[in-house]
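predicted model and sequence below, questions to follow.
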Amino acid sequence: MSVWFVTGASRGIGAEIARAALAAGHDVVTAVRDPKRLPEDLKGHERVFPVALDVTDTAAIPAAVDAAVTRFGRIDVLVNNAGRGLLGALEEITDAEARSLFDLNVFGLINVTRAVLPVMRGQGSGKLVHIGSRSGFEGEPGVSLYSASKFAVAGISEALSVELAPFGIQSMVVEPGVFRTDFLDSTSLSVAAHRIPAYDGTPAHVTLDWIDEANHAQLGDPVKGAALIVEVTSAEKLPTHLYLGRDTLERLEVKIGRIRDDVEPWREKSLATAHDDAA
């Protein structure tokens, strides 16, 4: 039995991860902005400990972590799931919109991780599971700032997987494709308030127009996705990346092909930028 600390666990993939962890016999701390909004099956479960936490409220994070340790004595798995999306061409997105997104998706993740790490270092063990996105390895039109935030999550997780190894702590970024949750609802997804007509009919606005059609018709099953996340996390060794979903794997192959196409024409000239006396 392990103790899981899951942010953003009131709905979507976060709630399903909490359910899957409970089904596997673990104790779960559900860190949510409003514990009253937890689903009834989680709210009333004897192995669920709800804590009120808005991850953008940096000052409140240590108290939530301390409450979890007081209740269960340890934290074995941190799932950084809290986050949201932002749509719009980069030119349309204001500085305030971009900073608000990064405060949640990136700095919230950083600050929760920073608060949990002393607990894990003291134990000599722990696993960090960061919920990234398919958009964290492939930038796509209309989601440039969201992609930037998830690229940041992937980079942080990769660095932590090496940085924390001496302490027995592992780190993994999960990169899901589109799963059938409420992520495309207005409660989880913002659209740039300023729309520039020049982008109508271009890829950035095609993405905007796709949302209504795709919402609640996404390919991925969040129950199955969460079950796999818990299965992988429960194994002895975490992969650095968990590429989750058919569309993620398809786009990953496209990305790999693009990397090869970018590298090969310039390989020799790139190598030739070394100093002449380089060995």
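Nice, thanks for sending it over. Numbers count the residues shown, from 1 in each chain.

going forward, measure contacts between C-alpha atoms and count neighbours the same way
OK.

helix or strand next in line after the helix or strand hosting residue 156, which one?
Using DSSP states H and E, residue 156 sits within helix 144-163. Per DSSP H and E, the first helix or strand lying C-terminal to helix 144-163 is strand 169-176.

by contact count, what packs against the helix or strand just after that following strand?
In the C-terminal direction, the helix or strand that comes right after strand 169-176 (DSSP H and E) is strand 189-191. Counting contacts by 3 or more C-alpha pairs under 8 Å, 6 or more residues apart in numbering; DSSP states H and E, strand 189-191 is packed against strand 85-87.

show me what the helix or strand just after the strand it packs on packs onto, helices and strands only.
Counting by DSSP H and E, the element after strand 85-87 in chain order, helix or strand, is helix 95-102. If you count contacts as 3+ C-alpha pairs under 8 Å, 6+ apart, helix 95-102 packs onto helix 144-163.

alongside the first one, take a look at this:
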Amino acid sequence: MTSPLFDLTGKVALITGSTKGIGRSIAEEMTRCGAKVVISSRKAEACEQVAGELKAQGFEATAIPCHVGKKDELQNLVDQTLATWGQIDVLVCNAATNPVYGATQDMTDEAWDKIMDTNVKGTFWLTQMVLPGMAERGSGAVVMLSSIAGLRGNTVIGTYGVSKAAEAALARNLAVEWGPKGIRVNAIAPGLIQTDFAKALLEDPVRVQRAKDKTPLRRIGEPVDIAGLAVFLAAPASAYITGQVIVADGGETAC
């Protein structure tokens, strides 16, 4: 029996970037706790495949493709979710991009804008679209995926880190603004996680070993390590937690 503290039965969870990696793991774990989930990423075929696999296991899922850097597609994502299930109880802003691996000095205007538009402005737009509906019902939970790159400097993904610091600040401010309406907003700051998104880092065995050695738990994180925290922040178990950035990095930033 699932503890009431982690029961998401009847809740609708909209999760961006949920066809692979951390987003997919969050979707899988939320369905196991009873939630209906919206699977969303840029590619319609990938969305349909993941939603289909979840439905084949007896879970409730729907596929709605969306590029989070495009406002009209975000509005369609919200509209289609409401048309399907009538409400959005949990919003997980997971989709992000990082097209540049190198020094901030070498960042082009185009790359800067792409990172900021997708990671920050897209999240801002989506919360603007979803939070008023949550406020009408007097409850809701928003989980943003930040990063430890937003907590300290980085020589190779610095601009990505700037965008993730901005998301953490957005979470804090929205928590203050919308808390009186019963809405909780928190962010998760993962360390290095084994996903395609971190491929450039994970393909370097020297860097991987270095990461393991400087992490107290002596391993690279798995997507489910972050999914468990996302479920917690969406569930009644975290009813008195809002405006926080919770680090999940195996202890790396504690050193």
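Nice, thanks for sending it over. What you are looking at is a predicted structure, and each value in this text was computed from that prediction instead of being measured.

just how off-centre is the helix holding residue 156 of the first structure within its chain?
9 Å (C-alpha atoms, centre = their mean, to the nearest Å).

list the buried residues in that helix.
Residues of helix 144-163 of the first structure classed as buried by neighbour count (16 or more other C-alpha atoms under 10 Å): 144-154, 156-158, 160-161.

repeat for stretch 67-87 of the first structure
Applying 16+ other C-alpha under 10 Å to stretch 67-87 of the first structure flags 68-69, 72, 74-87 as buried.

now intersect the residues you listed with the strands, please.
Mapping those onto strands (DSSP state E) picks out 77, 78, 79, 80, 85, 86, 87.

closest to residue 8 of the first structure among those residues?
residue 80 (7.9 Å; C-alpha to C-alpha).

if you count contacts, what does the helix holding residue 156 of the first structure end up packed against?
strand 85-87, helix 95-102, strand 169-176.

now the ones you listed in JSON lines, with distance to residue 190 of the first structure?
Formatted as JSON lines, those follow (distance: least, C-alpha to C-alpha, whole Å):
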{"stretch": "strand 85-87", "distance to residue 190 of the first structure": "5"}
{"stretch": "helix 95-102", "distance to residue 190 of the first structure": "9"}
{"stretch": "strand 169-176", "distance to residue 190 of the first structure": "19"}
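
pick the most deeply packed of those.
strand 169-176 (a mean of 25; mean count of other C-alpha atoms under 10 Å).

what's the mean distance for that one versus the second structure?
Strand 169-176 of the first structure differs from its equivalent in the second structure by a mean of 0.5 Å after superposition (mean C-alpha distance after the TM-score superposition for the first structure).

and for that strand, what span of the second structure is it aligned with?
Using TM-score structural alignment, strand 169-176 of the first structure lines up with residues 183-190 of the second structure.

which other residues reach the matching stretch?
Contact with stretch 183-190 of the second structure is made by 131, 134-135, 138-148, 150, 167-168, 171-172, 174-175, 178, 226, 229-230, 233, 239, 241-249, as judged by C-alpha atoms under 8 Å, 6 or more residues apart in numbering.

try stretch 83-100 of the second structure
Contacts for stretch 83-100 of the second structure (C-alpha under 8 Å, 6+ apart): 11-18, 22-23, 41, 68, 81-82, 107, 111, 114-115, 118-119, 123, 130, 133-134, 139-145, 157, 160, 234.

try 7 Å
Residues outside stretch 83-100 of the second structure that contact it (C-alpha atoms under 7 Å, 6 or more residues apart in numbering) are 11-17, 23, 111, 115, 118-119, 123, 134, 140-145, 160, 234.

just these: which are in helices?
Taking DSSP state H, the ones among the contacts of stretch 83-100 of the second structure that sit in helices are 23, 111, 115, 123, 134, 160, 234.

residue 14 of the second structure: neighbour count?
29 (other C-alpha atoms under 10 Å).

swap that for residue 94 of the first structure, please
13.

map it onto the second structure.
So residue 94 of the first structure corresponds to residue 108, using TM-score structural alignment.

returning to that earlier point: and the helices and strands packed on helix 144-163 of the first structure: which comes nearest residue 23 of the first structure?
strand 169-176 (20.2 Å).

tell me how far that closest one is from the chain's mean position?
Using C-alpha atoms, centre = their mean, the offset of strand 169-176 of the first structure from its chain centre is 9 Å.

what angle sits between that strand and helix 144-163?
Put simply, strand 169-176 of the first structure runs at 150 degrees to helix 144-163, going by axes from the mean of the first three to the mean of the last three C-alpha atoms, to 10 degrees.

for the alignment partner in the second structure of residue 20 of the first structure, give me its contacts.
In the second structure, residue 20 of the first structure lines up with residue 29, judged by TM-score structural alignment. Counting by C-alpha under 7 Å, 6+ apart, residue 29 of the second structure makes contact with residue 227.

just to be sure, residue 29 of the second structure is in a helix?
Yes: if the criterion is DSSP: H, G, I helix; E, B strand; the rest coil, then residue 29 of the second structure is within a helix.

please report how far it lies from residue 230 of the second structure.
Distance from residue 29 of the second structure to residue 230 of the second structure, counting by C-alpha to C-alpha, to the nearest Å: 9 Å.

next one: residue 9 of the second structure
Distance from residue 9 of the second structure to residue 230 of the second structure, by C-alpha to C-alpha: 16 Å.

so between those two, which is more surrounded?
More crowded of residue 9 of the second structure and residue 230, by other C-alpha under 10 Å: residue 230, with 26 against 15.

ok, the more buried one - contacts?
So residue 230 of the second structure contacts 26, 143 (C-alpha under 7 Å, 6+ apart).

how about a cut-off of 10 Å?
22-23, 25-27, 29-30, 92, 142-145, 186-188, 224 (C-alpha atoms under 10 Å, 6 or more residues apart in numbering).

what strand or helix carries it?
Assigned by DSSP H and E, residue 230 of the second structure falls in helix 223-234.

next, the buried residues of that helix.
For helix 223-234 of the second structure, using 16+ other C-alpha under 10 Å, the buried residues are 223, 224, 225, 226, 227, 229, 230, 231, 232, 233, 234.

quick check, the fourth one in contact with residue 23.
This points to residue 226 of the second structure. Yes: taking C-alpha atoms under 10 Å as the definition, residue 226 of the second structure is a contact partner of residue 23 at 9.1 Å.

contacting residues for residue 7 of the first structure?
14-15, 18, 29-33, 51-55, 78-83, 108-109, 112.

what's the matching residue for it over in the second structure?
Checking TM-score structural alignment: residue 7 of the first structure goes with residue 16.

where's its match relative to residue 200 of the second structure, distance?
For residue 16 of the second structure, the distance to residue 200 of the second structure - C-alpha to C-alpha - is 22 Å.

equivalent analysis for residue 139 of the second structure, please.
39 Å.
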